[in-house]
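S.K.: Take a look and give me a structure for this.
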Amino acid sequence: MYPPHADWRDMLQVCEELDDHTLQVLTPKYLGELPNTYVFTKQLAEHVVYEYKGKLPIVIVRPSIVISSLIEPFPGWIDNFNGPVGISIACGKGILRTIYSSPDIVSDYIPVDVAIKSFIAASWIRGTKKLEPTDDIAIYNSCAGNLFTLSLNELVVIGKELVKILPFNNMLWTCDTTLTKSLFLFNIRVLFFHLLPAIFIDTLLWILGKKPM
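M.R.: Below you'll find the model as predicted:
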């Protein structure tokens, strides 16, 4: 368990008493080196739970980047467009043409059904042991680790091949996403492949009397 970045009780009080503008100003100060409020609130939640060690049979499971299912309820099932799923769909529909990133970056993905099975297994391990007042809370990382790695470039290549076999409905353009570490090239590609086509399509819709996208 990592040291708390803030006291969860203080945070509740701050959120309940301050207006939205003040909260926006204070948020970066509270986050510090954390990238966003998502991981900040997850850490607060862990400390809420941790106060009940030795009182309740608790485990904490930390999944990595949760993606679509491996097997259950059927392969590829997902109910949101968060994280890499949204990026993949935007690429597949031909909307996202360029990404500013290193192609060699490796992210840790875990299928949602695999993550849920790990929750069940961890709960079973805890549930089969007698609860003692001196018990600590077991913490598990549900992730792929070194068992299976995938670079961003490999993800894009696989995605392009899959779109050829199973193209999306209502595609706006062919799937041809490129990765670049050059900010200059990225901005050039955004201008010619994102901004100008968007203006062209919206102008066309406006001429036809339809709502611009």
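S.K.: Only C-alpha atoms from now on, for both contacts and neighbour counts.
M.R.: OK.
S.K.: can you pull the contacts of the spatially most central residue of the chain?
M.R.: Geometric centre of the chain, nearest residue: G83, 3.4 Å, by CA atoms, centre = their mean. Counting by CA atoms under 8 Å, 6 or more residues apart in numbering, G83 touches I65.
S.K.: got it, and I58?
M.R.: By CA under 8 Å, 6+ apart, the contact set of I58 is V49, Y52, S123, R126, I137, A138.
S.K.: next one: Y30
M.R.: Going by CA under 8 Å, 6+ apart, Y30 touches H5, A6.
S.K.: Helix, strand, or coil at L179?
M.R.: Following DSSP: H, G, I helix; E, B strand; the rest coil, we place L179 in the strand state.
S.K.: In terms of helices and strands, where is the closest residue to it other than its chain neighbours?
M.R.: In this structure, L179 finds its nearest non-sequential neighbour in I99, 5.0 Å apart by CA to CA, 6 or more residues apart in numbering. According to DSSP states H and E, I99 maps onto strand 98-100.
S.K.: Name the residues of the longest helix seen in the chain that are buried.
M.R.: Longest helix of the chain, by residue count under DSSP state H: helix 112-127. Neighbour counts using 16 or more other CA atoms under 10 Å place V112, D113, V114, A115, S118, F119, A122, S123, R126 of helix 112-127 among the buried residues.
S.K.: How about stretch 154-166?
M.R.: Those would be V156, G159, K160, V163, for stretch 154-166 by 16+ other CA under 10 Å.
S.K.: just checking, T37 touches L31?
M.R.: Yes. Using CA atoms under 8 Å, T37 is in contact with L31, at 7.0 Å.
S.K.: Would you mind pulling the contact partners of stretch 116-125?
M.R.: Stretch 116-125 is contacted from outside by I58, V59, V61, Y140, S142, using CA under 8 Å, 6+ apart.
S.K.: Next, the structure of the following sequence, for comparison with the previous one:
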Amino acid sequence: MSPLQSLLGHFMMTPKDSIPEFYNGQTVFITGATGFMGKVLMEKLLRSCPGIRRIYILIRPKRGKNIYERLEGLLQCPLYERVKNECPNFKNKVMPILGDILQEDMGISQSDIQLLVDETTVVFHSAATVKFNEELKLSIDLNVLGCQKILNLCKKMRKLQALVHISTAYANCHLDEIDEKIYDPPLDPHQLISATKWMDSEMFSLLTAKLVGCRPNTYTYTKAIAESLFMEDCGVLPIAIVRPSIVGATWKEPVAGWVDNFNGPSGLYSAIGHGLLRVMKGDRHAIADLIPCDIAVKAIIAVAWHTAVEKTSELKIYNCTSGHENKCTWGFLEKISAETMRKFPLNRLIRVPQLKFTKSSVWYYVNLVLDHTMPAYFRDSLMWITGRKPMFVKINNRIHNSAASLEYFTSNSWHFCNDNLYHLLDKLSSDDRENFNFDPSSFEWPKFAEVYALGTKQYLHKEELSDLPQARAALKRLQRVNFMANILIIIVVWRLLINRVAVARSVWQFLIGWVLKILQKIPGIAKSS
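M.R.: Model prediction:
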């Protein structure tokens, strides 16, 4: 496009053709704003849509802090440094709403409900439990009943233009191919909601396996039911659902590699970096469908814009996934994650970073015992002897419980259709395409692995990048110790075999004789001998 065409296009655009122009004067309500994706969503709205009027966020007191103290702490994190420089008064646009998704009417006061009803034009519903094996009753309360409460509130909103629900691409992971549509739920959502009124947590726990059925966990089970609830109860509300796959650190915005919790891939990346996770059950040839958080957030913002502008009665689904357009296997991720964690090592290494995926249960458990359990008990024994509190067995168990919860996803592949996502991308103006580019093929896996490693070090573990030379020196020492330990183990095992097996003794004598013959052919050594 020529500069003249670009200029003419800019002046010919109506306000609704541009995402930032659409958000001018809008009042947004966000649930889950204190979560990982919610923080990135709020930052992107404040920075890239500076004309936004107000952002209300649902927040509850926690750990002795009231909602205003929590909001101030939230806005002080490194994620908001860029918007602080570009939009110094951004804090004035964010207002907390006291509430809790688990309570009736989300615990929001009548005055605040009226405020939201009168002013809100765009709603992003991100609040949910992301624990895969959360207790079923709590998972229903958060992921299903929470959606019903949002729907009830939105039906009262007089100016609502868009409601975007953040689901997951794995809501229907019992299928191999997943289209951008609502599938039949495993159970009618209203029957499940009715059951919560008379069944307690203990009874739900007893029925969990039966209810969840072929689904891998309570998270995907309740997410599928929540989608069906939106379809059944949305009425004439302007609703869209975005389904990100496995959400990882940010790719570029507002900073590369930002992550603030140990959930999902970030916790595993940390465990690999420390040398604590070295084997996982999984198929090296299966697709690792990760999506950077900032790419998913850009799609969510654009979906709200398009839902408001199009004004269709159809509930659209957007699969925000990378596997089809930007393919990466767990085997490739195994390779580049270990390489980048050795290139940008963490300060407190336990072992040399290394990861192996295997489909063999036998080989997995052999590695688990020899490479994880036994070293953990050995280290705890040393700590006990030196008067320190043992911790490695506990850490080892926690890491492998977390890794086991991902086994279903590292052992299978899915084909996600994302036509709606790409059709939406085509509707963006050239400026919006640059500022809100959510193309899943736009990031590079090796570079993303490096960004993730640096982000894990800098943001997750609060380590300075200036510490890298010392960390690399420590890694080299650990590699030498690891090499010497492996040689020692080989020698010990081999000597034990020699003392007991005649064939091994013969092989040993042959190898020694062969090495001596080679050494004698070397001029310097031959003369000295």
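S.K.: what TM-score do we get after superposing?
M.R.: TM-score of the superposed chains, computed with TM-score structural alignment, normalised by the length of structure 1, equals 0.91; 210 aligned residues with a CA RMSD of 1.7 Å.
S.K.: quick one on the thing from earlier: pull the most distant pair out of the contacts of I58 of structure 1.
M.R.: Across the contacts of I58 of structure 1, the longest distance by CA to CA is 15.6 Å; it joins Y52 and S123.
S.K.: For the aligned partner of C143 of structure 1 in structure 2, give its distance to R243 of structure 2.
M.R.: Pairing criterion TM-score structural alignment: the partner of C143 of structure 1 within structure 2 is identified as T321. Using CA to CA, to the nearest Å, T321 of structure 2 is found at 8 Å from R243 of structure 2.
S.K.: L45 of structure 2 too?
M.R.: Using CA to CA, L45 of structure 2 is found at 19 Å from R243 of structure 2.
S.K.: Same question for S228 of structure 2.
M.R.: Distance of S228 of structure 2 to R243 of structure 2, given as CA to CA: 14 Å.
S.K.: do the same with E310 of structure 2
M.R.: Distance from E310 of structure 2 to R243 of structure 2, by CA to CA: 20 Å.
S.K.: Please apply the same query to A403 of structure 2.
M.R.: Relative to R243 of structure 2, and taking CA to CA, A403 of structure 2 is found at 22 Å.
S.K.: more crowded one of T321 and R243 of structure 2?
M.R.: Between T321 of structure 2 and R243, counting by other CA atoms under 10 Å, T321 is the more crowded of the two (29 against 22).
S.K.: separation between that one and C328 of structure 2?
M.R.: In terms of CA to CA, T321 of structure 2 sits 12 Å off from C328 of structure 2.
S.K.: what sits in contact with each of these two?
M.R.: Between them, T321 of structure 2 and C328 share the contacting residues D289, judged by CA under 8 Å, 6+ apart.
S.K.: quick one on the thing from earlier: in TSV, list the buried residues of stretch 154-166 of structure 1 along with distance to V14 of structure 1.
M.R.: Converted to TSV, the buried residues of stretch 154-166 of structure 1 look like this (distance: CA to CA, whole Å):
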residue	distance to V14 of structure 1
V156	42
G159	44
K160	47
V163	47
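S.K.: Pull up the aligned stretch in structure 1 for the helix ranked longest in structure 2.
M.R.: Ranked by number of residues, the top helix in structure 2 under DSSP H is helix 468-500. Per TM-score structural alignment, helix 468-500 of structure 2 has no counterpart in structure 1.
S.K.: Hmm, C293 of structure 2 is touching W251, no?
M.R.: Yes. With contact defined as CA under 8 Å, C293 of structure 2 counts as touching W251 (7.3 Å).
S.K.: Comparing T37 and L31 of structure 1, which shows the higher neighbour count?
M.R.: L31 (16 against 13).
S.K.: Aligned counterpart of the more buried one in structure 2, please.
M.R.: With TM-score structural alignment as the criterion, L31 of structure 1 lines up with V212 in structure 2.
S.K.: How about P197 of structure 1?
M.R.: Alignment note (TM-score structural alignment): P197 of structure 1 maps to P375 of structure 2.
S.K.: and that match, how many neighbours?
M.R.: What P375 of structure 2 shows, counting by other CA under 10 Å, is a neighbour count of 17.
S.K.: Quick check: the gap between it and E21 of structure 2.
M.R.: 58 Å.
S.K.: what's the answer for K527 of structure 2, then?
M.R.: For K527 of structure 2 relative to E21 of structure 2 (CA to CA), the value is 86 Å.
S.K.: Which one's more surrounded, the two?
M.R.: Counted by other CA under 10 Å, K527 of structure 2 and E21 do not tie: E21 has more neighbours, with 18 against 9.
S.K.: which residues in structure 2 does stretch 104-116 of structure 1 align to?
M.R.: Using TM-score structural alignment, stretch 104-116 of structure 1 pairs with 285-297 in structure 2.
S.K.: Just the endpoints, please. Distance across the matching stretch?
M.R.: Length of stretch 285-297 of structure 2, first residue to last, CA to CA: 28 Å.
S.K.: Show me where structure 1 has its helices.
M.R.: Using DSSP H, helices in structure 1 cover 8-17, 20-31, 37-50, 83-92, 112-127, 152-165, 183-190, 196-207.
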